[in-house]
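J.: attaching a predicted model along with its sequence, questions to come.
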Amino acid sequence: MQPEANPSAPPAPRGKGTARKVLMGVLAVVLVAALGTGGWLLWGDGSADDHGSGTARPTQAQGRLDVRETVEKRPASTLGEMAFRFSLDDMKPGEHNEMPGMWATDKILAKGIKRTVAGFRIGTDADVGDEAWKTRLGGPICGYTRHVTGDNRTAVLFRESDQEDAYCNHVAFLDLDDGHQVWAHDFPVSAAGPSQDTPDSADTQDRPSVTLTHGTVVVTWGGGTVAYDMDRGTKRWNTTVAGRCQDMGAAGGRALVIREQCLSADETPVDVYWQRNTFKVREVDPATGRALWSYSAPKGIRTLSVPSTDPAVVAVSSGEIGLTELISLDGEGKHRATLSLGNDTYVGECFDGDYLVIDYCPTIAVGADQAFLRSEDQQEKQISNWVIGFDLATGNTTTKFDSGPGALLYPLRMSGDQLLALRLSNDHVAPNTLVSLDPRTGKETPYFYFDVPIEADTLTTPDVNDVVVQNGRIFFGARAAIGPGADGNKWVYLVLGIGSVAEKP
């Protein structure tokens, strides 16, 4: 399973034209158009001098085995241009391909596509066949982590074969710079539910998950957890669970937190299955597997995710739809504060779905002392919303950032002590903006302004697509490739990248 690399091969000519020529041609057109009322994929005044520095203070130094926490620098120009595109123009109506996972480095945009992880050079207009590298796995990708190490590596899970009933029981550690598979291993499986028997097929298997923390790749598989050394792939430790509890998901980053799901032995009839479930989380020493603390969530919780491991924050749902509270924990796993999301006032999304990624909460950002969420959309004269901070010590609201009329504001991630957010225009006249928000002062600093073609508009919402900000660029990626509909438009956007005109790959 070595990568199929073609680093020197130019993009194949097709209807869209040669990659670099298309990108530069688009830029030449929009530079002229931007002098008027606006332009496709490029907005701004070209100057960063009159908006304040917005410079984030650096965090502590990170090593290559740490999970990456990039502090973004404000570009020299607020003009945004297309930095990358991956699209298809030959999909059939009704065709559906899973595309789990998207990662970026300074040179490469990598995307999971069925059983392959493909890397594309940033600065290209890419189609299938234009990969800088691609790594074909033994079967379809069945799990991934959003985390990337300081030396640009990540992990995915894959099935043992293409057979429909093949177990999801392999993990691979990949280098995103060149596609090299550093190592791969298989791991145990267990039957769905509290039983640890061998399942009949993938349909009756407990869902596994994978995450990264310092020096360690961690897989949960229902019946327990197994951890591997990043460099050598050797097993560092493993644990098993007993009784009616299972390890169902791990959250990584600065620390390692494992979610435990327990099924009550009470056979009293209930309306829905989840009323018998309870959840625990425990922080684990990544070097030894020793539990450092454990927290039991209140009964009646439908779902539990972990948007942050340090500081520890869990997101829970005790209602019919959506998250209802964030719960902050102290350094010993004890309840610190409950951050109530109100009666449909604030919104946060956490996804595990078909891929068990319990720390993927794309519109919740957690800093050292605050968590940031967006409000529900306001539908008065024009659509609008705001982003609000919650104090992790008290649960009280703090700084508020308004989207302004005709736009929606989405928190994305922390960049040092600054909050990166995306403002999406609702009218395609005003530009979209990647901004930095200062929680201490309430000041907003634009990174760059941009627009997107109408065909790619559906890619930009973070609650239904992958959004990655890395090395001065923002990437929007589809989680699945879906063939064209009745409109006959066969051009399907899969990934779109935007960067400042001042930042070249």
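T.: Arrived safely, thanks for sending.
J.: from now on I want contacts and neighbour counts done on CA atoms only, so please keep to that.
T.: Will do.
J.: center of the chain, which residue is that?
T.: By CA atoms, centre = their mean, the chain has its centre lying nearest to R146, at 5.0 Å.
J.: so it, which of the three states?
T.: Look at R146: counting by DSSP: H, G, I helix; E, B strand; the rest coil, its state is coil.
J.: what about the helices in this protein?
T.: Using DSSP state H, the helices found in the chain span residues 19-33.
J.: if we can go back for a sec, give me every residue that touches the residue nearest to the centre of the chain.
T.: By CA atoms under 8 Å, 6 or more residues apart in numbering, the contact set of R146 is 101-103, 154, 211, 360.
J.: neighbours of S328, how many?
T.: Around S328 sit 26 other residues, with neighbours defined as other CA atoms under 10 Å.
J.: OK, contacts around it?
T.: 311-314, 335-339, 392-393.
J.: comparison target below:
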Amino acid sequence: MLLVLLTAGAGTGAWFLLGLGRGQTLWSLPYSGGSPDRQNYLSTWFTDKAVVRAQTDGISALDPASGRRLWGTPVPGEGTVVCASSSVASEGVAVLAFGETGSCSTVFALDLATGEVLWDMPVETLDEPPSLAVSGKAVVVNDKQAYLLADGSEAWAAKELPTDDGCTTGTFTGGAQLVRSYGCATKVDEFGAPSALRYTVSEIDPATGKARWEYVAKREDTSPDPLESHGEVLSTSPVVAREATGAYRILSDGGKPRGLVGIEGGRKLGQDAAFLGGSPSPAVAAHEGTLVVEQRHKNDEAVDGYDMDSGDKLWSTGPSSDVRYDLVQGAEEGLIATKEANGTFDLGDTDPFSLVAFDPETGDEDEMQDFDGVGDTLGVWNAAYLHEGGLFLASVSNKGSIGALEDIGALGEDHDSSLVAFEL
């Protein structure tokens, strides 16, 4: 049996077919706006009435049950594309950036209830998309200046750090808390570059820019990466911050140190494509005293569980090259992930795909739902969300977006969906 639905992007609508399986497919949103090579952001938010999805040509609000388009907002610029966004929204406002191809030079705020562009402003054009750290009533742009979400007025400037003394400029990460991290050199090499850093992590009041607490790492990072401008803070609830080479510190809400977690792969945690500056990593979750981290190491993948107080590893699903897990966003009642066989390289529509819940203490899996008809409708990497009885999969890439995998025949021919909704 096939379900036929009229879906729409920011532009015109399109008829799209998906098979009905054990987990029923409700609707899908096709890609729109040209090459998805430039879409390296998650950009999926929920309101009380809609699921809002950004694509390169604009933003659409859809009814979660039917996929009916409620409103659409094109990119606010001639010949431009949406080139970045924060995965976090606050006060009903999302912050994104647009620019011409190869440039990401303007930030704008979007009212998620109406689709109205509240404000936009030019920002310094860097070699990478601007950092957008959204928390409370403010957004910190490029780790320098905070602006009010409501009207774009300047709220406060980031406290300057003694960079001449070997300190990094510092990074801000948004979410449930606004967290700043910076490192200062404790050792330098023969060329005067930092060869070891000691990090300071702070919770920042979004309204004033003042630190509510500070934590100074107890260990040095002996492998600082001068080319990596983000990644020191992986999560802001709980706070999980880089402390040393391949190790992250879990902090209490008041900044008190908890467990030290050694994470294979170090700073490059999760998918780089979905881990833009200012946003917490989608590869970290916590529940009932267990911190869960997705691991990516070459072709092997795993989900590891750690005790948040001791930092000890409790369990692991791998490593494996045959199964891929992606943690579900918005799963407040447990540790939930999607599970796809051969999900990294083989996206055939016969691949098993299911939703599983992990026992926090043992890692034992409980299959909640399995699905048919997923496969080639999705891209190389997908972010999963639970919302009011539905599962939503947002893809960060589709056909033509990963040339190297296409060349070796690792991708199927059709990866057409930007967002797919399933009834649980």
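T.: All right, it came through fine. Worth saying up front: this structure is predicted, and the values here are computed from it rather than measured.
J.: can you tell me what the residue nearest to the centre of structure 1 aligns to in structure 2?
T.: Per TM-score structural alignment, the equivalent position to R146 of structure 1 in structure 2 is S87.
J.: separation between that match and A54 of structure 2?
T.: For S87 of structure 2, the distance to A54 of structure 2 (CA to CA, to the nearest Å) stands at 10 Å.
J.: what sits in contact with each of these two?
T.: Common contacts of S87 of structure 2 and A54 (CA under 8 Å, 6+ apart): 43-44.
J.: sorry, back to before: what's the closest of the contacts of S328 of structure 1 to A371 of structure 1?
T.: Distance from A371 of structure 1 was checked for each of those by CA to CA. The minimum falls on L392, at 6.8 Å.
J.: to which residue of structure 2 is the closest one aligned?
T.: Aligned by TM-score structural alignment, L392 of structure 1 pairs with M308 of structure 2.
J.: quick one: its match from E333 of structure 2, how far?
T.: According to CA to CA, M308 of structure 2 stands 17 Å off from E333 of structure 2.
J.: burial check on the closest residue to N97 of structure 1 other than its chain neighbours, number of neighbours?
T.: With sequence-adjacent residues excluded and distances taken as CA to CA, 6 or more residues apart in numbering, N97 of structure 1 is closest to A481, at 5.0 Å. Using other CA under 10 Å as the criterion, A481 of structure 1 is surrounded by 20 other residues.
J.: then Q163 of structure 1?
T.: Applying the criterion other CA under 10 Å, we find 11 residues in the vicinity of Q163 of structure 1.
J.: same check, this time on Y228 of structure 1
T.: For Y228 of structure 1, the tally of surrounding residues (other CA under 10 Å) stands at 23.
J.: ok, F46 of structure 2 next?
T.: For F46 of structure 2, the count of nearby residues is 18 (other CA under 10 Å).
J.: would you confirm that it contacts A61?
T.: No - look at F46 of structure 2 against A61 with CA atoms under 8 Å: they stay out of range, at 9.0 Å.
J.: the residue mapped onto D451 of structure 1 from structure 2: what's it in contact with?
T.: Superposed on structure 2 with TM-score structural alignment, D451 of structure 1 falls opposite D372. D372 of structure 2 makes contact with 19-23, 349-350, 352-353, according to CA under 8 Å, 6+ apart.
J.: any idea how far the residue nearest to the centre of structure 1 is from A33 of structure 1?
T.: Summarising the geometry, the distance separating R146 of structure 1 from A33 of structure 1, computed by CA to CA, is 37 Å.
J.: contacts only, for A481 of structure 1.
T.: When the contact criterion is CA under 8 Å, 6+ apart, the partners of A481 of structure 1 are 95-99, 492, 494.
J.: can you add distance to S328 of structure 1 and give those back as CSV?
T.: Conversion of the contacts of A481 of structure 1 to CSV gives the following (distance: CA to CA, whole Å):
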residue, distance to S328 of structure 1
E95, 43
H96, 39
N97, 38
E98, 34
M99, 33
V492, 41
L494, 36
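J.: between the residues you listed, which is closest to F173 of structure 1?
T.: Each of the contacts of A481 of structure 1 was checked against F173 of structure 1 using CA to CA; the closest is M99, at 17.8 Å.
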